[in-house]
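Enquirer: Give the three-dimensional model of this entry:
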Amino acid sequence: MSDISQATIESAGLRYPFERRVPGPAEIIEVAPGISWVRMPLPFQLDHINLWLIEGDEGWTVVDTGVSTDEVKALWRQVFQSGLKGKPVTGLVVTHLHPDHVGLAGWFTRKWGVELQMSRTDFLMCKTLVLDTGREAPKEALDFYRAAGFSQRGIDSYAARFGGFGKNVSRMPDIFRRLREGDELTIGGRVWRVVIGSGHAPEHVCLYCEEAKVLISGDQVLPRISSNVSVHPTEAYENPLEDWIESCKRLRRNLPDDLLVLPAHNEPFYGLHTRLTQLIDGHEEGLEKLLNMLDEPKRAIDVFSALFKRKIGAEVFFMATGESLAHLNCLLGRGLATVARDDKGVNWYRRA
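Expert: This next block holds a predicted model:
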């Protein structure tokens, strides 16, 4: 999750019905009949995540979990004791693979005896990334960041932090129930349809309830920031930004505009189509600025100023590099740029 390029994507024209009412620790706020909002802390630069509770006849379905820390577990225990009207947790949906969303999924399944429901790609990728815990960084990953223009100090920093994905993820369950585009979940007598996005995560689950006029959007649509769309060493040649843009267009085409959008970060809002258009246009503008920089050869770390208004410091350098590579790979995929690797293993991009 990022707040680097996202600040450059304006968010005017949205309406926030709960702007002055944000949940405190372990507090629950009902945002629509039978749909409640919990906010948990994150140990990152982005310091919170929104989690959603859908009330059913027999119990509650939890959408996303927060990271696996003692603090978040303690806050959840307070919610269980005082906020669920004496009902158990009977369902668990995770929107995608990132630790702030899936971190306590295994803990929930074992505590409540529920199945984890998420997309297949994100479940399997999460399991794979957790297995990196304790491993040394592979040579291919070091070469990836060398190609992006990292100094040896930067490569050493990456090697030192490699394998950290699993530290905020509790032991994942061995089985899950797969969610696909168009699947329907009936909770509390209402139907929630699965809508899949891509780009920020490979197969990101959103939940749409036509009757309630609500979209639980996870990180696929955020109001004040935009989700990080990055290229990583595991899929160095992929084009997630094109996937992201196409997902935004598909959501705008297939979903009505009058939904209350429940995002994973910031506040619930109205203005879905406006925000999707802003996200699409913002990235297209970034691509145009980037292309104009490539009249002279550039490395991935040379193009931050085309995409980010803020100064890129050490705390977001890896994330910014991943986003720059996503934009560069998009230009390559559109045939607008070329790349050549020099004898030091560094990639240089220029306009085609």
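Enquirer: CA atoms for contacts and neighbours, from now on please.
Expert: Will do.
Enquirer: Would you state the helices of this structure in chain order?
Expert: 70-82, 99-102, 105-112, 120-130, 139-148, 152-161, 240-254, 272-293, 304-307, 317-333 (DSSP state H).
Enquirer: got the angle for the last one vs helix 272-293?
Expert: In terms of direction (axes from the mean of the first three to the mean of the last three Cα atoms, to 10 degrees), helix 317-333 departs from helix 272-293 by 80 degrees.
Enquirer: from what I can see E210 touches W192, true?
Expert: Yes: contact criterion Cα atoms under 8 Å: E210 and W192 qualify, at 7.5 Å.
Enquirer: between these two, who's got more neighbours?
Expert: W192 (22 against 15; other Cα atoms under 10 Å).
Enquirer: Run through the residues that contact the more buried one.
Expert: Shown in contact with W192 (Cα atoms under 8 Å, 6 or more residues apart in numbering): E184, L185, T186, L207, Y208, C209, E210.
Enquirer: If we ignore the residues flanking it in sequence, what's nearest the fifth one?
Expert: Translated: Y208. L215 (4.5 Å; Cα to Cα, 6 or more residues apart in numbering).
Enquirer: quick one, what contacts V62?
Expert: V62 neighbours (Cα under 8 Å, 6+ apart): L51, W52, L53, I54, V89, G91, L92, V93.
Enquirer: Now with 10 Å, please.
Expert: Taking Cα atoms under 10 Å, 6 or more residues apart in numbering, we find V62 in contact with 36, 38, 51-55, 89-94, 105, 108.
Enquirer: Please give the structure of this sequence too, so both can be compared:
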Amino acid sequence: MTNIQFPYPEPPAFGKLLDIAPGIMWMRLPLPFRLDHVNIYLIEDGDGWCVLDAGIWDQRTIDLWEAVLAGPLAGSRLTRLIVTHHHPDHIGLAGWLCRRAEIPLLTSQTAYLACANLSLAPGSPQDRQFHDFYINHGTTREVADQMGTHGLDYLRMVSPLPNTFLRLLSRDMITIGARRFRILTGDGHAPEQVMLYCDEDQLFFPADQVIAKISPNVSVWPNEPDGDPLGHFVRTARRIRDNLPDDVLVLPGHQLPFTGLHARCSELVEHHDRRCDLIGEAVRAGPMTVNDLVPVVFPRELDLHQFGFAFSETLAHVNRMLRRGELTRTAGPDGIVRYAASGRRKAEDDI
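Expert: Take a look at the predicted model:
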């Protein structure tokens, strides 16, 4: 990370605002997870402030927003809310904030519909499909039962969405105050994740697509069990690296703002290549399930919440390797799916 610099080495305290560029304020809100925060940005918008992401739906976050609205933003108004993607730490409080401030929601169609489907349809994680997804990839029935009932509790930390929204599409231009932003979208971490780029001021808001010191989660979920989100993620990282300047100020959804975009995009691609190599080395000893491979990729101890992400990200690497021809897949008489080394790798044009 020698080419990556952190111009703002100290983040603001939860619920406090920090000026980081003319007309740009940075706020952090807490999360009840190992990754304990999400970054919120306020962009000056005429006589008010456009908000980028909302935080998760819990009482602590609501209380912090109320304090901000009654404190540093007292006398100001919010103009609109842009939500980057459907994960609850970003969209969770969107409905509440839009109603509280009487502002419109702007997001991608995928984010809006995915949130409505996954987070606001609370019965879906208990469907048989979700249970069998874990069983078929080698977990015990106990773990599968836990994943179906409590492993995805965070998905429900979302307030009811507004009934309407304004769709943001890749290549759209949006004016926020005196600035013009190009809408970009990325995939892999979340489908059609919205990113903002201001060429004139060299500002890039990538949400969770590019983060300085952690790799964004890239997961396969039960509703798309054969999907290739890792391929989508790598393509997006390369497209960002090849099409945006290296000296932009990167304002991500987590951790610190940084410069050195190209180096970080390359590091993320290399990181996932190394994880694929670990899987390839492990299966040379014999066929393995995704459950067998989780500790190969994530050797630390995991709680149930962390296991769900680790399991789904391990499967993302397996699916990528299947696409590249590095693995073969077989299902035994017990219905359990196992993966073995194929001894070959397909050539690819772009990944």
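Enquirer: Tell me how they score on TM after superposing.
Expert: Superposed pair, TM-score by TM-score structural alignment, normalised by the length of structure 2: 0.93. Supporting alignment: 341 aligned residues with a Cα RMSD of 1.6 Å.
Enquirer: picking that back up, ok, the residue nearest to Y208 of structure 1 touching G271?
Expert: No: the pair L215 of structure 1 and G271 does not pass the contact test of Cα atoms under 10 Å, sitting 11.5 Å apart.
Enquirer: Most neighbours of all the contacts of V62 of structure 1, which one?
Expert: Counting by other Cα under 10 Å, top hit in those: A105 with 30 neighbours.
Enquirer: How about the contacts made by the residue nearest to that one when sequence neighbours are not counted?
Expert: For A105 of structure 1, ignoring the flanking residues on the chain, the nearest one in space by Cα to Cα, 6+ apart is T65 at 6.3 Å. T65 of structure 1 makes contacts with 38-40, 49-52, 72-73, 76, 92-95, 99-108, as judged by Cα under 10 Å, 6+ apart.
Enquirer: who's in contact with Q306 of structure 2?
Expert: F33, R34, G151, F298.
Enquirer: Burial check on D303 of structure 2, number of neighbours?
Expert: By other Cα under 10 Å, neighbour count at D303 of structure 2 equals 9.
Enquirer: can you tell me which residues contact it?
Expert: G151.
Enquirer: Spatially central residue for structure 1, please.
Expert: What sits nearest the mean C-alpha location of structure 1, by Cα atoms, centre = their mean, is D219, with 4.2 Å.
Enquirer: thinking again about what came up before, what is the equivalent residue in structure 2 for the residue nearest to A105 of structure 1?
Expert: Under the alignment by TM-score structural alignment, T65 of structure 1 pairs with A54 in structure 2.
Enquirer: State the distance from that match to A316 of structure 2.
Expert: 28 Å (Cα to Cα, to the nearest Å).
Enquirer: Just the contacts of W192 of structure 1: which are in strands?
Expert: Among the contacts of W192 of structure 1, DSSP state E puts E184, L185, T186, L207, Y208, C209 in strands.
Enquirer: Read off where stretch 202-213 of structure 2 ends up in structure 1.
Expert: So stretch 202-213 of structure 2 sits over residues 213-224 in structure 1, by TM-score structural alignment.
Enquirer: now the matching stretch: how far from the chain's centre is it?
Expert: Centre-to-centre, stretch 213-224 of structure 1 and its host chain are 11 Å apart (Cα atoms, centre = their mean, to the nearest Å).
Enquirer: try stretch 291-304 of structure 1
Expert: Worked out by Cα atoms, centre = their mean, stretch 291-304 of structure 1 lies 26 Å from the chain centre.
Enquirer: again with stretch 121-130 of structure 2
Expert: Worked out by Cα atoms, centre = their mean, stretch 121-130 of structure 2 lies 21 Å from the chain centre.
Enquirer: residues in contact with it?
Expert: 115-119, 131, 135, 144-153, 155-156, 221-223, 225.
Enquirer: aligned partner of R100 of structure 2 in structure 1?
Expert: In structure 1, R100 of structure 2 lands on K111 (TM-score structural alignment).
Enquirer: Please give me every residue in contact with its match.
Expert: Here K111 of structure 1 is in contact with V89, A105 (criterion: Cα under 10 Å, 6+ apart).
Enquirer: In structure 2, what sits opposite A137 of structure 1 in the alignment?
Expert: That one, A137 of structure 1, aligns with Q126 by TM-score structural alignment.
Enquirer: and that match, how far is that from P245 of structure 2?
Expert: Q126 of structure 2 is 45 Å from P245 of structure 2, by Cα to Cα.
Enquirer: Surely H137 of structure 2 and D334 touch.
Expert: No: the pair H137 of structure 2 / D334 is not scored as a contact, 11.0 Å apart, by Cα under 10 Å.
Enquirer: between the two, which one's more packed in?
Expert: H137 (21 against 7).
Enquirer: which position in structure 1 aligns with the more buried one?
Expert: Under TM-score structural alignment, H137 of structure 2 pairs with A148 in structure 1.
Enquirer: ok, its match - contacts?
Expert: Counted by Cα under 10 Å, 6+ apart, A148 of structure 1 has contacts 142, 298-302, 321-322, 324-325, 345-348.
Enquirer: With P162 of structure 2 as the reference, measure out to L113 of structure 2.
Expert: 12 Å.
Enquirer: Looking at those two, which one has more neighbours?
Expert: Using other Cα under 10 Å, the more surrounded residue of L113 of structure 2 and P162 is P162, with 16 against 13.
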